[in-house]
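> Could you look at this predicted model? Sequence included:
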Amino acid sequence: MADSAAQALAKAAAMLESVSETPRLDAEILLAHAAGIVRSALLPQLRDLPVPGGFAALVQRRLSHVPVAYITGSQPFWDIELAVTPDVLIPRADSETLIEAAIGYFDQHHPRSILDLGTGSGALLLAALSAFPQASGIAIDASAAALTVASVNAERLGFAHRTRFLHRSWRDAGWADDLGQFDLILCNPPYVESEAALAPQVRDFEPASALFAGADGLDDYRVVIPQIPELLSPQGLALFEIGKGQEPAVSILAQAASMTVTQHHDLAGIVRSLGLTHSTSG
């Protein structure tokens, strides 16, 4: 007798324990994807749902360490759903700390202009546009393939008329000369040490150019942060995601650029982002 969907789900979750810290969640997402339904609709239907064709193949891909988001082509972030491909990093809940910090800073007056540096999937810019309906934004990325993904997401979310995507690298001379100033700058740069040990699903599948930043993980901060004062409006806020333990070194770079630094913690109490403001503001 063929397995029920509930039995197939339990078996898949058990198998995925060898490759995932969230095996049951992964199995549910993959089963729902195979069935063509959202995960919230899955559990009430488990008793009567036949095992969808293709579910076993999806589980096998996950057993090969392929991230769930690349298998399904989708990842939730903040209050939006984003298309993702191997051309972009998978948006993570850690990065939502930047959006929370922006909302806290702009509680009385909302930003009108947003710059997203290294946009990838567009996660930070599009989440900020969702949080600040009167704002518009510009996003840059050195990867043309990533910009295609971000543009698709902007279109799907109805934000295309509020966005501009530019194929630029902050390492190129003059990249920001025509941009002006912004009320809110968001940046999740590469910050992983070049010799860091990463899980296979990250190391083997996510784009290395968006992960690694030299021996100490600080190469891109050294390039970007000195350019922030010219790009940030007088009362504006720039938010940088950082890796665990990087706050002292990145803070020194910001202070050398005459910026005031504020720390923002994630739910685990780790300093996950730094807010930079002009030292003469507020």
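Cool, got the structure.

> going forward, measure contacts and count neighbours with C-alpha atoms only.
Fine.

> Quick one: the strands in the stretch 1-150 of the chain, in order.
Secondary structure of the stretch 1-150 of the chain (DSSP state E, counting those that start in this stretch): strands located at 74-77, 80-83, 113-117, 136-141.

> Ok, which of those comes nearest Ala199?
For the strands of the stretch 1-150 of the chain, distance to Ala199 was read as CA to CA. The smallest value, 18.8 Å, belongs to strand 74-77.

> Show me what the closest one is packed up against.
Packing partners of strand 74-77 (3 or more CA pairs under 8 Å, 6 or more residues apart in numbering; DSSP states H and E): strand 80-83.

> which residues are in contact with the strand it packs on?
Residues outside strand 80-83 that contact it (CA atoms under 8 Å, 6 or more residues apart in numbering): 73-76, 121, 123, 127, 149, 152-153, 157.

> Can you tell me which of the strands of the stretch 1-150 of the chain is most buried?
Stretch with highest mean neighbour count among the strands of the stretch 1-150 of the chain: strand 113-117 (a mean of 25; mean count of other CA atoms under 10 Å).

> what comes into contact with that strand?
Strand 113-117 has contacts (CA under 8 Å, 6+ apart) with 124-125, 135-141, 182-189.

> give me every residue that touches Glu241.
95, 98, 187-189, 272-274.

> The structure to be compared is supplied as follows:
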Amino acid sequence: MSGAPPSRAEALTRLTADLRAAGIDTAALDARLLLAAAARLSTIDLYTWPDVPLDAASHARLAAMAARRLAREPVARILGQREFWGLPFHLSPATLVPRPETEHVVEAAIAEHARIVAGRDKSAQTGAPFTIADLGTGSGCIAVAAAHELADARAIAVDLAPDAAIAARGNAVRNGVGDRVSVIVGSWASALADRCADLVLSNPPYIETLDLEGLDTDVKDYDPRLALDGGADGLHAYRQIFADARRILRPDGAVVVEFGRGQAAAIADIARANGLLPRPAILDLAGTERVIVATLL
């Protein structure tokens, strides 16, 4: 990345080759995203005028970004944001990078919202708004996406890390749902009142403690340990979430949780032990069991 500033096309080709040589599988996509950000271009600009030389400032920004990516820092961390559910989410060191698999939690929440609303006796309504509790909210991606999709819903987003709570609050405002998303610093549902939620949503930490050091550098060195470490068996957070579920859920409510490979049966057992009925696991796009919905008995 040294010497006279290259054209846009040359810069893209060189960076793609460098990333690919470093063993980065997403080299072409990463190079395109970094170049667009460094040169403050749209993808259309990049391909419509490929022979335009990069100015010196853009070239310097690209070189700095390239060095960070070659050190295995995720592109989303370098750019400071990631898209989720078609919405932009700013990141902080205290938040996970939102991943596509987590959108299945939002999809399940939308389906459960329709079921709960349709099944309620209108004469028995209390006037309380449909409420979602997002436990371990991180960037707020689940709570914000659900509130954005469900105009009649409000969300309570909870995170133990104050910096994550700040990020979640900013993302709620940024995506136009700041008036319907409340953010609380706390441990899972401990700060929530009885019968306060229709849905409990969560993508909690589910990696076994001894497996953390074996994670890819992109995750191990850049995602917060608090959001990764699920305890000795990876299930510590699920026990806490389901232990409080019956207390905080309203009638006909449900819990929707994401989990890791091979954990579906154990999480279903935890749900049953706490008086909830788990449904068969929802598969992600790779065919892996990824989300469980558990309803009140």
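Nice, I can see it. In this text, all values refer to a predicted model and were calculated from it rather than measured experimentally.

> Include distance to Phe212 of structure 1 when you put the strands of the stretch 1-150 of structure 1 into TSV, please.
Formatted as TSV, the strands of the stretch 1-150 of structure 1 follow (distance: least, CA to CA, whole Å):
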stretch	distance to Phe212 of structure 1
strand 74-77	22
strand 80-83	23
strand 113-117	16
strand 136-141	15
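
> quick one, which of those strands is nearest to Ala257 of structure 1?
Closest to Ala257 of structure 1 of these is strand 113-117 (CA to CA; 17.7 Å).

> Mean deviation, the closest one versus structure 2?
Compared with structure 2 after fitting, strand 113-117 of structure 1 deviates on average by 0.6 Å (mean CA distance after the TM-score superposition for structure 1).

> Disregarding residues adjacent in the polypeptide, which is nearest to Ala14 of structure 1?
Distances taken as CA to CA, 6 or more residues apart in numbering place Pro23 nearest to Ala14 of structure 1, at 7.1 Å, with adjacent residues excluded.

> do Leu35 of structure 2 as well
Setting aside the residues directly before and after it, Leu35 of structure 2 is nearest to Leu62 in space (CA to CA, 6+ apart), at 6.2 Å.

> Trace that neighbour over to structure 1, please.
The alignment partner of Leu62 of structure 2 in structure 1, by TM-score structural alignment, is Phe55.

> doesn't Ile29 make contact with its match?
No - contact criterion CA atoms under 8 Å: Phe55 of structure 1 and Ile29 do not qualify, at 10.4 Å.

> intersection of neighbour lists for the two?
Counting by CA under 8 Å, 6+ apart, no residue touches both Phe55 of structure 1 and Ile29.

> still on that earlier bit, need the contact list for the residue nearest to Ala14 of structure 1.
12-17.

> which one of the residues you listed has the most neighbours?
Greatest neighbour count in these, by other CA atoms under 10 Å, goes to Ala12: 24 neighbours.

> Which strand in structure 1 has the most residues?
strand 232-241 (DSSP state E).

> corresponding residues in structure 2 for that strand?
Under the criterion TM-score structural alignment, strand 232-241 of structure 1 matches residues 249-258.

> tell me the average deviation of that stretch from structure 1 after fitting.
Compared with structure 1 after the fit, stretch 249-258 of structure 2 shows a mean deviation of 1.3 Å (mean CA distance after the TM-score superposition for structure 1).

> buried sites along that stretch?
Neighbour counts over stretch 249-258 of structure 2 (16 or more other CA atoms under 10 Å) mark 249-250, 252-258 as buried.

> Taking those residues, tell me the two that lie furthest apart.
Longest span within those, CA to CA: Arg250 and Glu258, 21.1 Å.

> so Gln255 of structure 1 sits right up against Val261, yeah?
Yes - in this structure, Gln255 of structure 1 is within contact of Val261 by CA under 8 Å, at 7.3 Å.

> Arg272 of structure 1: what secondary structure?
strand (DSSP: H, G, I helix; E, B strand; the rest coil).

> need the contact list for it.
94-95, 97, 241-244, 263-266.

> What residue in structure 2 is paired with it?
By TM-score structural alignment, Arg272 of structure 1 lines up with Arg290.

> measure its match to Arg239 of structure 2 for me?
Distance check for Arg290 of structure 2 against Arg239 of structure 2: by CA to CA, to the nearest Å, it reads 17 Å.

> thinking again about what came up before, go through the contacts of Pro23 of structure 1 and flag which are in helices.
12-16 (DSSP state H).

> Any chance of JSON lines for those, columns distance to Ala215 of structure 1?
Putting those into JSON lines (distance: CA to CA, whole Å) gives the following:
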{"residue": "Ala12", "distance to Ala215 of structure 1": "39"}
{"residue": "Ala13", "distance to Ala215 of structure 1": "37"}
{"residue": "Ala14", "distance to Ala215 of structure 1": "38"}
{"residue": "Met15", "distance to Ala215 of structure 1": "36"}
{"residue": "Leu16", "distance to Ala215 of structure 1": "33"}
